[in-house]
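1. this one's sequence-less:
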């Protein structure tokens, strides 16, 4: 089963950034977030238990905060990826697990190993190297623009804070409930801007390609990928789940080159390699245990 999941991720996981870049260029990125959120929320609504929703009504603060961070990640990434390359957007997300570990150290007082600290430093060096490269080239087909990369980096930290927070509340709520509330909050926030921008939305824009892209983002990137990740964590380990990063990155690079004519230059490879070394080093002890 797990090899099949990795094959699915290789084929579709890295398509998320490419699909968002494509759809966000056809309609406003905030409109895309609205459609994505509503479709995903409606799709999983029948599976949400009343008891879980009652728990949320009695104590909405933590789950609402998590939903706000989740929405920030979706919105910022949707705008940022329009100003950078698919390759760069995915590379920036490579050290997610390390940043989560670093935030966990400061917020949850979790322990960090020496290798994790070194790996985190290397990953931050890699991100800095890539962002500085975007100031020099401003080439949207490789390094992207500084503004686009800045938005993606902020989206990354929103996602990292979200993961740390949901780690605290995951004992109180089922994963499905958490993600459902995330979809609802993302939909409500984006709905405000969707209504304000409604006059600028043309139905003629919605051709079959755009509709298929939105549906793929909602069902494959938003629902299927989340459930597959949770399944792997439950039936194997968080380590195996973290390994999904590599096929996602590889497929994102392939999609960026094929569909957006993006290019890999030496400097981009160097920055990505530094981050991958940092991530690999931080998981070295876990690999040895396996």
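-> Thanks, I have it. Just so it is clear, the model here is predicted, and its values are computed rather than measured. Numbers count the residues shown, from 1 in each chain.
2. from here on, contacts and neighbour counts on C-alpha atoms
-> Noted.
3. Quick one: end-to-end distance for stretch 102-120.
-> Terminal residues of stretch 102-120 lie 7 Å apart, using C-alpha to C-alpha, to the nearest Å.
4. what's in contact with it?
-> Contacts to stretch 102-120, defined as C-alpha atoms under 8 Å, 6 or more residues apart in numbering, come from residues 95, 98-99, 101, 160-161, 164, 275, 277-284.
5. make it 7 Å
-> 98-99, 164, 278-279, 281-282 (C-alpha atoms under 7 Å, 6 or more residues apart in numbering).
6. And stretch 222-236, by the same measure?
-> Under the criterion C-alpha under 7 Å, 6+ apart, residues 40, 241 lie in contact with stretch 222-236.
7. same check, this time on stretch 32-51
-> Taking C-alpha under 7 Å, 6+ apart as the rule, stretch 32-51 contacts 24, 74-75, 177, 180, 183-184, 186-187, 190-191, 214, 217-219, 222-223.
8. Now, the residues you listed that are in strands?
-> If you go by DSSP state E, the contacts of stretch 32-51 have nothing in strands.
9. which ones among those residues are found in helices?
-> Judged by DSSP state H, these include 24, 74-75, 177, 180, 183-184, 186-187, 190-191, 214 as members of helices.
10. Please compare the first structure with the one that follows:
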């Protein structure tokens, strides 16, 4: 199997695990608070990643390159946890589904990547869907169903921070040969430290009985290992072998997994307005980036035909 095919499988696995992030985050912020939840989740991931980081080859200028970049990734997490406290997991899931659209926009302005008319059309349609989801609380007036505008805006800012982080890590990985474990570990520790600072400054208590309850411990361990350590390693490994936009196609799968779990486990309901917003976001992503998936599938089948032809010879 080619490295590109393995990278796409890595993205698939990461998507399935990331799809559970909304449910986990919603439970954690309810019991522990946003910054406390973020602190313990990333502390677990940081400690487990440290032995691999120490053995990995590290180019000069590591901290100068990666710490400022990691701050963008940390902003994604902190804004996400703070936002999901007041909005719904479904709204957060759909806003993150627009990541490929934001990637295309940032790539155009930051690295001069040209966008086709089809991509621009998809971006416009998807953005209409995102705006609809953000403003639903104003029209539907039931925060239990659609969250609130402020929480939705925080999730948008989190998604934009994540997009910038993804583009930046792709460029550093290509130019400076940073390994996935090095990039991820610096990000983990940066987020752990920032979460600790914000938890203390906001008055959250890091040592409470709820933190050490059986339910919280198991959820934190799952979040630290599977949603954080495993997924970020898979994502960083994958984007070194495929484009950032292609990697962000994980957002096709995350809404399906995430919304299904949010409805089943959190009891969140789906409104008509949310359905329309979801359809616009997904349609925009498909129009803007669907050709990449089609081309990848065509190339895969072409390679398989070549392999079969060579085996016959």
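-> On my side now, so go ahead. All values reported here derive from a predicted model rather than from experimental measurement.
11. Could you work out the most separated pair of the contacts of stretch 102-120 of structure 1?
-> For these, the maximum inter-member distance is 21.3 Å, found between 164 and 281 (C-alpha to C-alpha).
12. What's the match for residue 41 of structure 2 in structure 1?
-> Aligning on TM-score structural alignment places residue 41 of structure 2 opposite residue 36 in structure 1.
13. I misspoke; the intended subject was residue 308 of structure 2.
-> Taking TM-score structural alignment for the superposition, residue 308 of structure 2 sits opposite a gap in structure 1.
14. and the gap between residue 308 of structure 2 and residue 101 of structure 2?
-> Applying C-alpha to C-alpha, the value for residue 308 of structure 2 to residue 101 of structure 2 is 37 Å.
15. the more surrounded of the two?
-> Neighbours of residue 308 of structure 2 and residue 101, each counted by other C-alpha atoms under 10 Å, are more numerous for residue 101; the result is 29 against 10.
16. Longest helix in structure 2, please.
-> Counting by DSSP H, the longest helix found in structure 2 is helix 272-312.
17. Run the chain-centre distance for that one.
-> 20 Å (C-alpha atoms, centre = their mean, to the nearest Å).
18. Please apply the same query to stretch 99-110 of structure 1.
-> Chain-centre distance of stretch 99-110 of structure 1: 19 Å, with C-alpha atoms, centre = their mean.
19. Structure 2: matching residues for that one?
-> Here stretch 99-110 of structure 1 aligns to structure 2 at residues 102-113, judged by TM-score structural alignment.
20. Buried ones in that stretch, by neighbour count?
-> 102-107 (16 or more other C-alpha atoms under 10 Å).
21. do the same with stretch 62-80 of structure 1
-> So, applying 16+ other C-alpha under 10 Å, buried residues of stretch 62-80 of structure 1: 63-80.
22. Find the residue closest to residue 288 of structure 2 in space, skipping its chain neighbours.
-> Leaving aside its sequence neighbours, residue 288 of structure 2 sits nearest to residue 119 (C-alpha to C-alpha, 6 or more residues apart in numbering; 3.9 Å).
23. tell me which element that neighbour is part of?
-> Taking DSSP states H and E as the definition, residue 119 of structure 2 sits inside helix 117-140.
24. after superposition, how close is the helix or strand hosting the match of residue 41 of structure 2 to structure 2?
-> Remark: residue 36 of structure 1 resides in helix 29-44, with elements defined by DSSP H and E. When structure 2 is superposed, helix 29-44 of structure 1 averages 1.0 Å from its matched positions, counting by mean C-alpha distance after the TM-score superposition for structure 1.
25. do the same with stretch 147-161 of structure 1
-> Compared with structure 2 after fitting, stretch 147-161 of structure 1 has a mean deviation of 0.9 Å; criterion: mean C-alpha distance after the TM-score superposition for structure 1.
26. equivalent range in structure 2 for that stretch?
-> Residues 150-164 of structure 2 are where stretch 147-161 of structure 1 lands when matched by TM-score structural alignment.
27. Tell me which residues of the matching stretch come out buried.
-> 151-164.
28. could these go into CSV alongside distance to residue 111 of structure 2 and secondary structure?
-> Below are the buried residues of stretch 150-164 of structure 2 laid out as CSV (distance: C-alpha to C-alpha, whole Å; DSSP: H, G, I helix; E, B strand; the rest coil):
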residue, distance to residue 111 of structure 2, secondary structure
151, 30, helix
152, 28, helix
153, 26, helix
154, 26, helix
155, 25, helix
156, 22, helix
157, 20, helix
158, 21, helix
159, 19, helix
160, 16, helix
161, 16, helix
162, 17, helix
163, 13, helix
164, 11, helix
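29. In structure 2, what sits opposite residue 135 of structure 1 in the alignment?
-> By TM-score structural alignment, residue 135 of structure 1 lines up with residue 138.
30. scratch that, residue 280 of structure 1 is what I was asking about
-> Superposed on structure 2 with TM-score structural alignment, residue 280 of structure 1 falls opposite residue 286.
31. Skipping its backbone neighbours, what lies nearest its match in space?
-> Using C-alpha to C-alpha, 6+ apart, the closest residue to residue 286 of structure 2 is residue 122 (7.3 Å).
32. Counting neighbours, what do you get for that neighbour?
-> By other C-alpha under 10 Å, neighbour count at residue 122 of structure 2 equals 24.
33. Also residue 27 of structure 1?
-> Residues lying near residue 27 of structure 1 (other C-alpha under 10 Å) number 16.
34. Same question for residue 248 of structure 2.
-> Residues near residue 248 of structure 2, counting by other C-alpha under 10 Å, number 24.
35. OK, contacts around the nearest residue to it once chain neighbours are set aside?
-> Nearest non-adjacent residue to residue 248 of structure 2, counting by C-alpha to C-alpha, 6+ apart: residue 100, 5.4 Å away. Contact analysis of residue 100 of structure 2 by C-alpha under 7 Å, 6+ apart lists 245, 248-249, 285.
36. check which helix or strand covers residue 100 of structure 2.
-> Using DSSP H and E, residue 100 of structure 2 sits within helix 99-111.
37. how much does that helix deviate in direction from helix 272-312?
-> For helix 99-111 of structure 2 against helix 272-312, the angle by axes from the mean of the first three to the mean of the last three C-alpha atoms, to 10 degrees is 80 degrees.
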